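Student: sequence first, then the predicted structure, then my questions.
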Amino acid sequence: MQTNSAVQKSLIDRVLALLVILNIALLLCYIWVAYKSEFHSDDAVANLLAQEIFETGQLFPRHWNYVNGDLWVFFTHSWIVPLLGIFPNGFELRAATSVIGAGLILYGTWLVCAMIDMSYRARLLTLALVAGGISTNMASNLFGQLAYGTMYYMLCFMLYSAWRFFGSKGRARVGWALGSAAVVLLEAWANPQRAAVYYLLPLLAASAALYALRWHADRSIKRPHGGAICALVAVALAAMGVGVVLYGQAMGQLHSVQPAGISPRWLGYDGMVRNAGVAIRGLLSLLGGLPQADALVVTSAGVVAALRFLSAIVLLALLPWAVLRNLRANHPARLFVAVASLASIALTLFVFVTTSIIDISIPEAPIRYVVPGLMGLLLILVYVLVDDRGAGVPQRICGALAIAVLVLTSPVSLSLTEIPNRLAQGELDATNNKMRLVRFLASQKLHYGYGNFWVANQTTVLSEGTTKIRPVRYVDGLPEPMRHLSSNRWYEAAAWNGPSILLLGADETEQVNWPELAKRTGQVPRILMFEGWKIAVFDHNIARSFPSWKMQQPSGPVEYPSVANTPHIIGRLTKDPMGLKASKNEAGILRFGPYVRLSAGRYRASFTLAAHGSGVRQFGHVDVVADNRVFASAGIERSGDNVVTVPFVLEKSTSAVEFRVISTGAGELTVYNVQLANDNEN
């Protein structure tokens, strides 16, 4: 006969199992339905790159412009490619592959939970927490965009494979070693720096901790197995070396746009303090602890926001405590996971706080870098709260209540509250302006055109490729390809034979020089209006009117003035004369782009600037970058108006060359113009 205690435990397990099932069901609805209104052009890149791979038959398409030195080897697009011959390349296909990714996230979580000897109840609670998304920000990164979800489940598989390697013999040991090495190799092939931070260094740190301590408890690595640790380290380093070689070979044949912020700079003390505050804010956001600004407090939603805010603070306070308990505990698997996760989050936070790599204008976004490490630490925390009987009772109670709040106020369920109303109206996309735009373009039989990045890729995928919009920006009032995560094939006249459009938002119409555009195209466009969109319709593909879109080298001096649409991260546009100006204490990328293609040869880039500030030794610097390389750089050291000229040499034809101006924030800095001179003609 079962005791009351046993009955209560059984009931708790059943409730947790039902909660897991409920949250997984809601997660599927989130991926398929709710996330459609959040789906944006960055998400759509996975579909478009998969389409490029499918059409060209190349794992790394030669015409594709990668970004940030990242090769997409095994990533969010990998599940889409094999399905393109069967299903249309739209949001539903992306959602289906996101379900695969979500399954791998939950499976990787379960494996690590088993690895650290979590109880069945603790595992169920962990799955309910993860499937619930934890927060809107976390759910988007894990399951919506899936990018950092992919990195998290790859980390889980690497740690699990490494741990199984220690406890296996013969062929099984070889298999587990290869499994762990495969993760390191694939990630190093994609981006060696990222592989080192997220996989290799955490694995080495965890292995070093095991080797130094060599616990002697149940399931421990006994002293004779110290050689196994060394063997794993050797395999991981070899995999990293192979990945780096493959990466170098691939990058030598491909194009990689180098965006602003790719070359981080050390910050001063004030900048580090500012970024530390941004990091804390971001961590609260990932844990669901940031209430919506200006929302009412004395409402049901306000009460939930208060509970989540307190829960996030409690969890942030308890995470170091939980890690410390596992570093002291006599359990090597928990030590292994704790050290690896701690190394991952520590490395990313160090770079986050001390360098200029983040864009603080969107503070909740760059904190995504810590997602894999933070998720690993949360698994350790749940174990301590549920299974560690020796832990402090007050901490366990507070932590359990905080976890319960996050599980029971799951963001994937809260985001679905509008679905019944939308279903009742018979229109799931009633509130989605982009879907209405897609249907309007289809009704007008407009199937190809150009628009800004944030509408182009999104529209292409939402239309399942029936209306293809290619990213452009406007320079001197005329459209120019934006080759950021795009294919050069899209901008050739042969890409489309028929009418084309320019899709303009309300704030873009003034950027167009309409008389010059009509002169270039030989046609005054027909104008359509739809819900704030201005659609200029041409009777031909306007790429025919812009031969320079075909990546030809410019001849003679070329001017790149600072205008309203010049790419920049900081600063504001000034007039008389027109320029981009960064104020004192405003550090970051003042100007970047224009992603021009140049053939091999000698060039000079001249930056017309104005710098002001008393006693300033370094206002900033200028550089020329392309293909993940800095070809030339010079400091801005003189106060007043000046021209900084940097010569540079390209050994081969290079796409997406950028001319950047970076401000230290020590004084005022204004950039008026960049001139490119072709020394090959002299």
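Tutor: Right, received. Where do you want to start? Numbering: from 1, shown residues only.
Student: from now on I want contacts and neighbour counts done on CA atoms only, so please keep to that.
Tutor: Will do.
Student: pretty sure P61 sits in a strand.
Tutor: No: P61 is assigned coil when assessed by DSSP: H, G, I helix; E, B strand; the rest coil, not a strand.
Student: look up how far L18 lies from the spatially closest residue to A17 that is not a sequence neighbour.
Tutor: Nearest non-adjacent residue to A17, counting by C-alpha to C-alpha, 6 or more residues apart in numbering: L124, 6.2 Å away. Per C-alpha to C-alpha, to the nearest Å, L124 is found 9 Å from L18.
Student: included below, for side-by-side comparison, is a second structure:
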Amino acid sequence: MIRRFVTPQQTGLGENTFLKRIISFLILAAGLLALTVVLYYIIWPSRVVITSDSTDTLFWAQASYESGQLISREYSYAAILPFGGNLLMLVFLPFFGVSMTTQILGMCLFAGIFFTAAVFFFRSLGYSWRWTSAAVFLLTLNLSASLKLREMFWGHVIYYSLGMLFLLFTLGLVNRANDARETGQVKRRLNLLLILFALVALAATNGFQVLALYALPVLAALFLPLYLNGERRLPDPANRGSWSLFTGIFLSIAAGLLLRWLLLGTKTDIYAGAYSSFVAMEAWQVNAETMALGWFKLLGVDIVLNDPFAGLKTLVNLVRLLYSLVLILLPIHFLLRIRSITDEKLKLLGWSHLFVAALVSFLFITSKVSNAIWRLTPVVCTGSLFAAAYAFYLLKQPGAARIAKTILAVITAAALAAAGTIAALPVRTEENEAYQLTEALLEHDLHYGFADFWRANGVTMASDSQVIIRTVNINGEGIKPRAFQSQPSWYADQEGIAEYFILLSANEYANLQVSPDWNGIQEMLLDEFWINDYQVLVLSENPLAAD
């Protein structure tokens, strides 16, 4: 029997008192509160901040649905994730099409699965339902602290959120398999290992970016303790359990990558290839400075010149600043005390986090990954996961309860700050440019056109496909289809469309006027008007039909 730790005496709540019941209820309800906050964000505030980036998962699902293939041969993918969020969107796409309804339902389903994975993992640590609920609350709300974190986890399903989802399930299965081995439950362990290896293989079809966030950390966490233990040979019989897990996961990765190759052939994902290279060594110092500042920004710290020392905003910033430091300091404390830590599950999590932190930090400093602070997202997630688990561990240690409660107070305050931020977010979609463009284009009875990526797919989704805009490149060479989150058939003549349009910024309009395509466009021109800062050209023909 696996002991569910944290007794009333250990929490300091004493005997069965009214106060204890109230606090127990609040702790038990915390996980449901976090889920409610996240679902509220997805259903309402997320609409206000949608961009074309938010549409990735939905458009991948559309490509699969229309082609009848898991990976469409025609579509140009930013990222190819066969075992990803597109499968969730496919549940709703046949009923609601490319729409905000499909997007919201798909993301709500993903959130539900993510919460399930978090519960699955924390229960594998031996937590009671109360403390599982508390840990889920701390993890998921602290993953919602900033606009970028909310976009990464609840705006679309991309490498970061997928990697963390699979890490939670993988660690949960490894912990349970080890428990079954220790208690002699051979059949249960075999079943758990089969599920684990199947999951690892399927998730590996998403490629190296996802692998580096869920499978490689676990491999490192299994291997490093064996390697660093100088008292025992690597092939020692006592290491057999770890080696069997390591070998099984490694072979599952190989099987998954082979399956990916069979699915994709020579097809590549555009986005990952754009930053999969090193930068010059002279840029490393600047990248390190960018990473340090970006860490605090990603966790929601927002301090500008002349911000007062007193006030609610300053208090929230202080809490988030402290939480950012906690995520940095706790792993250091863990390493200093690692020889005295007997909780093997905590050490597995700790090594996994340290691997992710080291890998992401190295890539951020030395490669093109540094061009966006949200690439630090995996470290925030594994760090938040480890911080909650390590604080709970310290709560049980003699002489460490006071510091553990202080750490938990900081983590809880940061989670509450995130919930408060979400509650205060605007919900009026009129503030979003995609909805403004949709309304104006529908007023002119325009339903199919072309624009830069950032004004294309977002409008298509926001309008529930009433206005469809395809992404193009517009410069001094003219207007050309862009092979990014698109497919060639989108640029052909469309059935039932009598008038097409081009949506242009002032700079794009100036470039188009001096391009070789301008004379032909003038011959098709029926009307032109402005929407905010954008020029709209209404054409009698499709300007890209011959391309």
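Tutor: Now that the structure is in, tell me what you want to look at. Small disclaimer: the values here were computed from a predicted structure and weren't measured.
Student: so for L124 and L18 of structure 1, which sits in the more crowded spot?
Tutor: Between L124 of structure 1 and L18, counted using other C-alpha atoms under 10 Å, the more crowded position is L124 (23 against 14).
Student: that one: which element?
Tutor: Counting by DSSP states H and E, the element that carries L124 of structure 1 is helix 120-131.
Student: what helices or strands is that helix leaning on?
Tutor: helix 4-32, helix 91-115, helix 371-387, helix 393-408 (3 or more C-alpha pairs under 8 Å, 6 or more residues apart in numbering; DSSP states H and E).
Student: most packed of those helices?
Tutor: helix 371-387 (a mean of 23; mean count of other C-alpha atoms under 10 Å).
Student: return the distance of that one from the chain's centre.
Tutor: Its chain's C-alpha centre and that of helix 371-387 of structure 1 lie 23 Å apart, by C-alpha atoms, centre = their mean, to the nearest Å.
Student: again, but for stretch 67-86 of structure 2
Tutor: Offset of stretch 67-86 of structure 2 from its chain centre (C-alpha atoms, centre = their mean): 18 Å.
Student: name the residues of it that are buried.
Tutor: Under the neighbour-count criterion of 16 or more other C-alpha atoms under 10 Å, stretch 67-86 of structure 2 has 70-72, 75-86 buried.
Student: from I31 of structure 1, how far out is the residue nearest in space to the middle of structure 1?
Tutor: For structure 1, the residue nearest the mean C-alpha position is A147 (6.2 Å; C-alpha atoms, centre = their mean). From A147 of structure 1 across to I31 of structure 1, the span is 14 Å (C-alpha to C-alpha).
Student: could you do A346 of structure 1 as well?
Tutor: A346 of structure 1 is 30 Å from I31 of structure 1, by C-alpha to C-alpha.
Student: element containing the residue nearest to W490 of structure 2 when sequence neighbours are not counted, please.
Tutor: Spatially, and ignoring its direct neighbours in sequence, W490 of structure 2 is nearest to R470 (6.9 Å; C-alpha to C-alpha, 6+ apart). According to DSSP H and E, R470 of structure 2 maps onto strand 468-475.
Student: what of E55 of structure 1?
Tutor: Per DSSP H and E: E55 of structure 1 is located in helix 41-56.
Student: structure 2: matching residues for that helix?
Tutor: The counterpart of helix 41-56 of structure 1 in structure 2, using TM-score structural alignment, spans residues 52-67.
Student: would you mark the buried spots in the matching stretch?
Tutor: In stretch 52-67 of structure 2, counting by 16+ other C-alpha under 10 Å, buried: 52-65.
Student: got those as JSON lines, with distance to P398 of structure 2 columns?
Tutor: Formatted as JSON lines, the buried residues of stretch 52-67 of structure 2 follow (distance: C-alpha to C-alpha, whole Å):
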{"residue": "S52", "distance to P398 of structure 2": "52"}
{"residue": "D53", "distance to P398 of structure 2": "49"}
{"residue": "S54", "distance to P398 of structure 2": "47"}
{"residue": "T55", "distance to P398 of structure 2": "50"}
{"residue": "D56", "distance to P398 of structure 2": "49"}
{"residue": "T57", "distance to P398 of structure 2": "48"}
{"residue": "L58", "distance to P398 of structure 2": "51"}
{"residue": "F59", "distance to P398 of structure 2": "53"}
{"residue": "W60", "distance to P398 of structure 2": "52"}
{"residue": "A61", "distance to P398 of structure 2": "52"}
{"residue": "Q62", "distance to P398 of structure 2": "56"}
{"residue": "A63", "distance to P398 of structure 2": "57"}
{"residue": "S64", "distance to P398 of structure 2": "56"}
{"residue": "Y65", "distance to P398 of structure 2": "57"}
